[in-house]
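Participant: Give me the fold of what follows.
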Amino acid sequence: MTILVTGATGTVGRHLVEQLSGAGHRVRALTRDASRARFAPDVEVVEGDLTDAASLRAAFAGATAAHLITFGGDDGADLSNGHELVALAAESGVGRVSVLSGWAPTSVEAALRASAIGWTLLAPVEFMSGALEWAPEVKDSGTVSTLATFASAVVHEADIAAVAATALTEDGHAGRTYHLTGPEALTPQDRVRLLAEALGRDIAYVHLTEDQERERLRAFGYPQDYVEFGIQLATNPPAQAGDVHDTVEAVTKHPARTFAQWAAEHTDHFRA
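Facilitator: Here you go, the predicted structure:
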């Protein structure tokens, strides 16, 4: 059985490739740039672009399961060619698909729902890796500055991958939508405290005004519409942001990883 992992060099994809390969499965990793792959020798790396279904025939050929992401291209826009991708998957003999869903359904989810393929949708809340955005400020000034104060049940990317791996290799997950969270809801200030403990140094939390947050987001080079989206998210977060679900443990039979674990694994990113 060959499992195709799209977005293989991404935050979740890399974990998924490593977990599947480590469990002895035959893995084919799709990336637009094979030089970025750096996987174990037994992982087959193929190049292709999700926005161009014609470039993916070799990637899907002989695959029996696939993990799909719903965005592509240089701008990371939602895929509009989901029907082509799903038709190619079905034609190639793919019988199981896991999908990493975003804020809203895309053409990929719609095409899967209309297909005969057994699909599983992964709907994570905020990724723990979002804290990497704080790294430059922590290095430079020992502070973390944000507008948001709401609690979020942030989830470890490796746990998202673990649920995907289970859905791709075991029966009983077709037609399911899994809401994925970590084991606790944490405010940004909570996460800063846990990160400071992992680093063994003080980190000050700075609460920004809306105008200061706009300035911070613009400094990352984000377009104005994304900046305003960030403001709305910080001031009017989704009602379910702090809801904790036991889905990770229920599906994988392992407890969800904590933010303290994530912080301990990523201290090098925050050291000057």
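
Participant: use CA for all of it now, contacts and neighbours both
Facilitator: Noted.

Participant: Go ahead and measure how far the host helix or strand of V45 is from the middle of the chain.
Facilitator: In the assignment (DSSP states H and E), V45 maps to strand 44-47. Computed by C-alpha atoms, centre = their mean, to the nearest Å, the chain-centroid distance of strand 44-47 equals 20 Å.

Participant: and if you look at stretch 229-244?
Facilitator: 18 Å.

Participant: Tell me which residues are up against it.
Facilitator: 125-126, 147-153, 181-186, 210, 213-214, 217 (C-alpha atoms under 8 Å, 6 or more residues apart in numbering).

Participant: returning to that earlier point: helix or strand next in line after the strand holding V45, which one?
Facilitator: Next along the chain from strand 44-47, counting by DSSP H and E, comes helix 57-60.

Participant: Show me what that next one is packed up against.
Facilitator: On a contact count with 3 or more C-alpha pairs under 8 Å, 6 or more residues apart in numbering; DSSP states H and E, helix 57-60 meets strand 44-47, helix 82-92.

Participant: what's the angle from the next helix or strand after it to helix 82-92?
Facilitator: Toward the C-terminal end, the helix or strand that comes next after helix 57-60 (DSSP H and E) is strand 63-69. Interaxial angle, strand 63-69 versus helix 82-92 (axes from the mean of the first three to the mean of the last three C-alpha atoms, to 10 degrees): 160 degrees.

Participant: Determine how far strand 63-69 lies from the middle of the whole chain.
Facilitator: That offset, for strand 63-69, works out to 15 Å (C-alpha atoms, centre = their mean).

Participant: please give me the structure for this one as well, since I'd like to look at both together:
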Amino acid sequence: MSRILVTGATGNVGRHVVTRLAEAGLRVRALVRDPARARLPEGVEVVRGDLTAPETLAPALDDVEIVFLVWPGFAAKTAQPVIDLIAAHARRIVYLSAHVSDTDEPVTFHQELERSIRHSGLNWTFLRPGGFAANTLGWADQIREGVVRWPYGRASRALIHERDIAAVAVHVLTSAGHGGAAYALSGPERLTQAEQVAVIGEVIGREVRWEDQPPQEARERLLAAWGDATFVDGALAAWSTFVDTPEEVTDTVEKLLGRPALTFRQWAEDHETDFR
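Facilitator: Below is the predicted model of the structure:
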């Protein structure tokens, strides 16, 4: 098999994808912005490149058959040139998208990129996870203080462990029969945001309280942290929706991997030191 190129190779999901492919003895190339800081497994070919600068990508795509694409941020400006470049070199693409519907309005960045990929001529597969369990790391400082103030404590989510996303990605990258598939991925259970905080507290052996924060107050804080009003407003709207319409639980992970998806408690145990 020719090389598999993994973008986002030092991120929460990409790092696990690279490691699993390397452990399987496959030829994996990792695209990173700074090779000196990558700290990836021995034997992985690490190359410098930036998806927001398409002119840096041609060397990374040499002799590449399959690309695992994780797009940085939410700006679509350079996406089409990158997809065109990938299509000129590779045969298959597995895109880490998001839990979206083909008919959602307004159209999201992930929908735009999926449409570009569909028309690229590449054999494609989309992974569409819902909420990432790793996003709760944003509460770490508050958890250490014993109180999490955040909006919509009753928002119910089926958060997925990044290791499950990576395991599905590796399965799809290394097996046939996934062309044209869009896999909705989730964890195996729903927990409200307040329940997620309680689970983390139990894992670290410390009582942690939840306090509902007014959405407008949260919006100001998130704007300062994220800097993108559209993304902030979209996140707040989604959390609000999950109060009355909980996030969907799917069995896709179990069907593809032959084992149950990892629970949120298992994720918290894996990340216990991040909250201490």
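
Participant: Could you list which of the contacts of stretch 229-244 of the first structure belong to helices?
Facilitator: Of the contacts of stretch 229-244 of the first structure, the ones assigned to helices by DSSP state H are 210, 213-214, 217.

Participant: coming back round to it: so can I have a markdown table of the helices and strands packed on helix 57-60 of the first structure showing mean neighbour count and distance to T258 of the first structure?
Facilitator: Below are those laid out as a markdown table (neighbours: other C-alpha atoms under 10 Å; distance: least, C-alpha to C-alpha, whole Å):
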| stretch | mean neighbour count | distance to T258 of the first structure |
| --- | --- | --- |
| strand 44-47 | 19 | 31 |
| helix 82-92 | 20 | 34 |
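
Participant: Out of the ones you listed, which is closest to D246 of the first structure?
Facilitator: With C-alpha to C-alpha, the closest approach to D246 of the first structure among those belongs to helix 82-92: 29.9 Å.

Participant: Which parts of the stretch 1-150 of the second structure are strands?
Facilitator: Per DSSP state E, counting those that start in this stretch, the stretch 1-150 of the second structure carries strands over the ranges 3-6, 28-32, 45-48, 64-69, 92-96, 123-129, 147-150.

Participant: Serialize the ones you listed to a markdown table and add fields for distance to L21 of the second structure.
Facilitator: Formatted as a markdown table, the strands of the stretch 1-150 of the second structure follow (distance: least, C-alpha to C-alpha, whole Å):
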| stretch | distance to L21 of the second structure |
| --- | --- |
| strand 3-6 | 9 |
| strand 28-32 | 7 |
| strand 45-48 | 12 |
| strand 64-69 | 12 |
| strand 92-96 | 14 |
| strand 123-129 | 17 |
| strand 147-150 | 37 |
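
Participant: re the thing from before, got a winner among the ones in helices among the contacts of stretch 229-244 of the first structure for most neighbours?
Facilitator: E213 (21 neighbours; other C-alpha atoms under 10 Å).

Participant: Touching, that one and L147? I think so.
Facilitator: Yes. Counting by C-alpha atoms under 8 Å, L147 is a contact partner of E213 of the first structure at 5.8 Å.

Participant: Need the counterpart of E202 of the second structure in the first structure.
Facilitator: Counting by TM-score structural alignment, E202 of the second structure lines up with E197 in the first structure.

Participant: dump the residue contacts of that match.
Facilitator: Counting by C-alpha under 8 Å, 6+ apart, E197 of the first structure has no contacts.

Participant: so how far is Q261 of the first structure from it?
Facilitator: From E197 of the first structure across to Q261 of the first structure, the span is 11 Å (C-alpha to C-alpha, to the nearest Å).

Participant: and what of P223 of the first structure?
Facilitator: Using C-alpha to C-alpha, we find P223 of the first structure at a distance of 33 Å from Q261 of the first structure.

Participant: who has more neighbours, these two?
Facilitator: A count of neighbours by other C-alpha under 10 Å puts Q261 above the other of P223 of the first structure and Q261, at 13 against 10.

Participant: looking at the helices and strands packed on helix 57-60 of the first structure, which is closest to D171 of the first structure?
Facilitator: helix 82-92 (18.3 Å).

Participant: for the closest one, packing partners?
Facilitator: So helix 82-92 of the first structure, by 3+ C-alpha pairs under 8 Å, 6+ apart, packs with helix 57-60, helix 107-113.

Participant: what does the first one rub up against?
Facilitator: It stands for helix 57-60 of the first structure. With C-alpha under 8 Å, 6+ apart as the criterion, helix 57-60 of the first structure contacts 4, 28, 30, 46-48, 88-89, 92, 94.

Participant: This completes my enquiry, with thanks.
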